[in-house]
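*Asks:* output the structure for:
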Amino acid sequence: MAATVKYDEVEVGQRLPAVEYPVRRLNLVMYAGASGDFNQIHWNERFAKTVGLPDVIAHGMYTMAQGGRFVTDWAGDPAAVVDYGVRFSSMVVVPGDDAGATITVSGVVEEKLADKRVVVGLEATSGDAHVLSKARAVVQLA
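*Replies:* Just a heads-up that it's a prediction; the model follows:
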């Protein structure tokens, strides 16, 4: 885990370096087991294509979780995220068992609030697609 980020060391406009999260079909099967969402579009290529998708797609909540992971890794304390929300703007297509996909998440400190809280705006992409929009986290810092 990263060192705990301190409120006094953060500035509005500060960019948080991008992190890449690989996504393989195995990750989606494991997530299906944890979440209980066994919809075949998340693990069965043939089925996904028969319903008009380009290939298997990641669960939306799995994609959202990578943004949350990015923020907690940056802040250094999972309990530091006090509010988090996103809109889903595109799918994460996960082709082939071995090829997989990548979700790239970056952020910027948009606002410093009272009580040592900051608002972090996130950008998440997979390939050329922006997969999350209006992604924001309120983070309690030390």
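
*Asks:* for the rest of this, base every contact and every neighbour count on C-alpha atoms.
*Replies:* OK.

*Asks:* now the helices: where do they sit in this protein?
*Replies:* 25-35, 45-50, 60-75 (DSSP state H).

*Asks:* the longest one: which residues count as buried?
*Replies:* Burial within helix 60-75, assessed by neighbour count using 16 or more other C-alpha atoms under 10 Å, is assigned to 60, 62-64, 66-68, 70-75.

*Asks:* what's next to it, contact-wise?
*Replies:* With contacts defined as C-alpha atoms under 8 Å, 6 or more residues apart in numbering, helix 60-75 is touched by 1-5, 16, 19, 21, 28, 31, 78-81, 84, 86, 88, 91-92, 103, 105-106, 122, 124, 131-132, 137, 139, 141.

*Asks:* quick check: the gap between the most far-flung residue of the chain relative to its centre and H42.
*Replies:* The centre of the chain is farthest from one residue, T50, which by C-alpha atoms, centre = their mean lies 27.3 Å away. According to C-alpha to C-alpha, to the nearest Å, T50 and H42 sit 13 Å apart.

*Asks:* next one: L113
*Replies:* 39 Å.

*Asks:* Proceed likewise with the subsequent sequence, for comparison:
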Amino acid sequence: MSRRPAADVAVGDELPPLTVRLGRADLVRYAGASGDFNPIHWDEQAALAIGLPGVVAHGMLSMAQAARVLTDWAGDPGAVVEYSVRFTKPVVVPAAPDVAELVVAGRVTEVLDGGRVRVELTATSAGVKVLGQARAVLQLA
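*Replies:* Predicted coordinates for the structure are as follows:
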């Protein structure tokens, strides 16, 4: 895998958007991998009982999926040197066979010294912003 050359990047460059489809089976797999078996991620009644609109995706799963825009564009997962988000709304995942769609896009907001760039992401699901202040610094070649 080769990293994107820093010389080819300018402020305002758009990263190719990504749409991730998340179903409840994905949430179960993520729960097994992460050890987070909170019932709000698989049990409709548990989610509704605490005021959620339904079963919701794990925040860290949403954050990780959003990071794919960065790693796909940079060409190397090791290029991400800083990454942070604020969770603003949950990704509500309907019962099978339906899925939720997480739509992520990014834009270069600053070219830094040493081949680094700052990127801001937008992430929405069902037209609602689910990640706020989603920012990263990437080390390009």
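
*Asks:* returning to that earlier point: give me the more crowded residue out of L113 and H42 of structure 1.
*Replies:* Set L113 of structure 1 next to H42 and count neighbours by other C-alpha atoms under 10 Å: H42 wins out with 23 against 13.

*Asks:* what sits against the closest residue to V119 of structure 2 other than its chain neighbours?
*Replies:* Leaving aside its sequence neighbours, V119 of structure 2 sits nearest to V108 (C-alpha to C-alpha, 6 or more residues apart in numbering; 4.4 Å). Each residue near V108 of structure 2 by C-alpha under 8 Å, 6+ apart is listed here: 9-15, 117-120.

*Asks:* need the buried ones from the residues you listed selected in ChimeraX.
*Replies:* To isolate the buried members of the contacts of V108 of structure 2 in ChimeraX, using 16+ other C-alpha under 10 Å:
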select :9,14,15,117,118,119,120
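
*Asks:* tell me the one among the contacts of V108 of structure 2 nearest to A96 of structure 2.
*Replies:* L15 (30.8 Å; C-alpha to C-alpha).

*Asks:* find the nearest non-adjacent residue to that closest one, please.
*Replies:* G106 (4.9 Å).

*Asks:* how near is that neighbour to G35 of structure 2?
*Replies:* Distance of G106 of structure 2 to G35 of structure 2, computed by C-alpha to C-alpha: 30 Å.

*Asks:* the two - which one has more neighbours?
*Replies:* The neighbour comparison of G106 of structure 2 against G35 (other C-alpha under 10 Å) goes to G106, with 25 against 9.

*Asks:* show me what contacts the more buried one?
*Replies:* G106 of structure 2 makes contacts with 14-17, 69-70, 119-122, as judged by C-alpha under 8 Å, 6+ apart.

*Asks:* from these, pick the one nearest Q45 of structure 2.
*Replies:* Looking at the contacts of G106 of structure 2 and their distance to Q45 of structure 2, the nearest is T122, at 30.1 Å (C-alpha to C-alpha).

*Asks:* next, count neighbours for D36 of structure 2.
*Replies:* D36 of structure 2, neighbours per other C-alpha under 10 Å, totals 13.

*Asks:* how close does the nearest residue to P97 of structure 2 once chain neighbours are set aside sit to A67 of structure 2?
*Replies:* Computed as C-alpha to C-alpha, 6+ apart, the closest residue to P97 of structure 2 that is not its neighbour in sequence is G23, at 7.7 Å. According to C-alpha to C-alpha, G23 of structure 2 stands 19 Å off from A67 of structure 2.

*Asks:* thank you kindly, that will do.
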